[in-house]
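**Student:** Provided below are the primary sequence and the corresponding predicted coordinates.
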Amino acid sequence: MFNLKALQRNKTVRYGVPMLLLVVGGSFGLREFTQIRYDAQRIRKKLDPSLEAKVNIERQPAILEDEYEKMKDANLEEWKNIRGPRPWEDSREYQEQQRTRQGKTD
């Protein structure tokens, strides 16, 4: 019926089937390896329950109205945008220039 030599000469059987097995088998293998990674992270992240309760209490969401009150009290009229030194500039020399400019404008 089927000749073994004919199957060995067939390009689909010779190249396609191993490639298909490699792709499908690789995806299953990769899933197993990534699952090990996530399991290890989950084990490492476990905290003591009393410590976890303290962390959750301290992490209260910021209320928008409170943040607005903080910004309302800030004095933005005297704010100046000062450029930092470029990588090729000497930072100490540039800071001295900025200080002298601020002294002249104030």
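**Tutor:** The structure has been received and is ready for your questions. All values derive from a computational prediction rather than experimental measurement.

**Student:** CA atoms for contacts and neighbours, from now on please.
**Tutor:** OK.

**Student:** list the contacts for A74?
**Tutor:** For A74, no residue meets the contact criterion (C-alpha atoms under 8 Å, 6 or more residues apart in numbering).

**Student:** Now stretch 25-41: buried residues?
**Tutor:** Of the residues in stretch 25-41, none is buried under the neighbour-count criterion (16 or more other C-alpha atoms under 10 Å).

**Student:** second one coming, line it up with the first:
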Amino acid sequence: MLSLKLLKKNKTFRYGVPMLLLIIGGSFGLREFTQIRYDAQTTRRKLDPSLEAKVNKARQAVVLEDEYEKLKDLKLDEWKNIRGPRPWEDSKEFQEQQRARQEGRA
């Protein structure tokens, strides 16, 4: 009985131990809940098998040599850099100005 009264008076056991239990228990609880969240996301992400086959086929079909052949056919010498409209500018009005400049120079 005497030791139980001493433990109740001791601030470490009265406040510290429950706080440590809360922190450690909360850590384990959060880990479990986040694991459930990520497991649910992976099950939702599964695609239809036919769609997944198309996606994988498209990813595998890209070959560096094929892309080089596509770029080689482009006429990059005739390319012109045209500035887009700023957020405060009216885009339709700006496009008309750009077209007028293009027609005037060409």
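**Tutor:** Arrived safely, thanks for sending. All values reported here derive from a predicted model rather than from experimental measurement.

**Student:** and the gap between L47 of structure 2 and D39 of structure 2?
**Tutor:** 15 Å (C-alpha to C-alpha, to the nearest Å).

**Student:** Which parts of structure 1 are helices?
**Tutor:** If you assign secondary structure with DSSP state H, the helices in structure 1 sit at 4-9, 11, 17-45, 49-58, 64-73, 91-105.

**Student:** For these, give me a markdown table that also has distance to N81 of structure 1.
**Tutor:** As requested, the helices of structure 1 are arranged in a markdown table below (distance: least, C-alpha to C-alpha, whole Å):
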| stretch | distance to N81 of structure 1 |
| --- | --- |
| helix 4-9 | 75 |
| helix 11 | 69 |
| helix 17-45 | 42 |
| helix 49-58 | 34 |
| helix 64-73 | 18 |
| helix 91-105 | 11 |
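
**Student:** Check the spacing between the most centrally placed residue in structure 2 and A100 of structure 2 real quick.
**Tutor:** In structure 2, the centroid-proximal residue (C-alpha atoms, centre = their mean) is Q41; its distance is 13.8 Å. Plainly put, Q41 of structure 2 is 52 Å away from A100 of structure 2 if you go by C-alpha to C-alpha.

**Student:** cool, and R45 of structure 2?
**Tutor:** 49 Å.

**Student:** These two: which is more packed in?
**Tutor:** Just comparing R45 of structure 2 and A100: by other C-alpha atoms under 10 Å the higher neighbour count belongs to A100, 11 against 8.

**Student:** Distance-wise, check the more buried one relative to V62 of structure 2.
**Tutor:** Using C-alpha to C-alpha, one gets 39 Å for the distance from A100 of structure 2 to V62 of structure 2.
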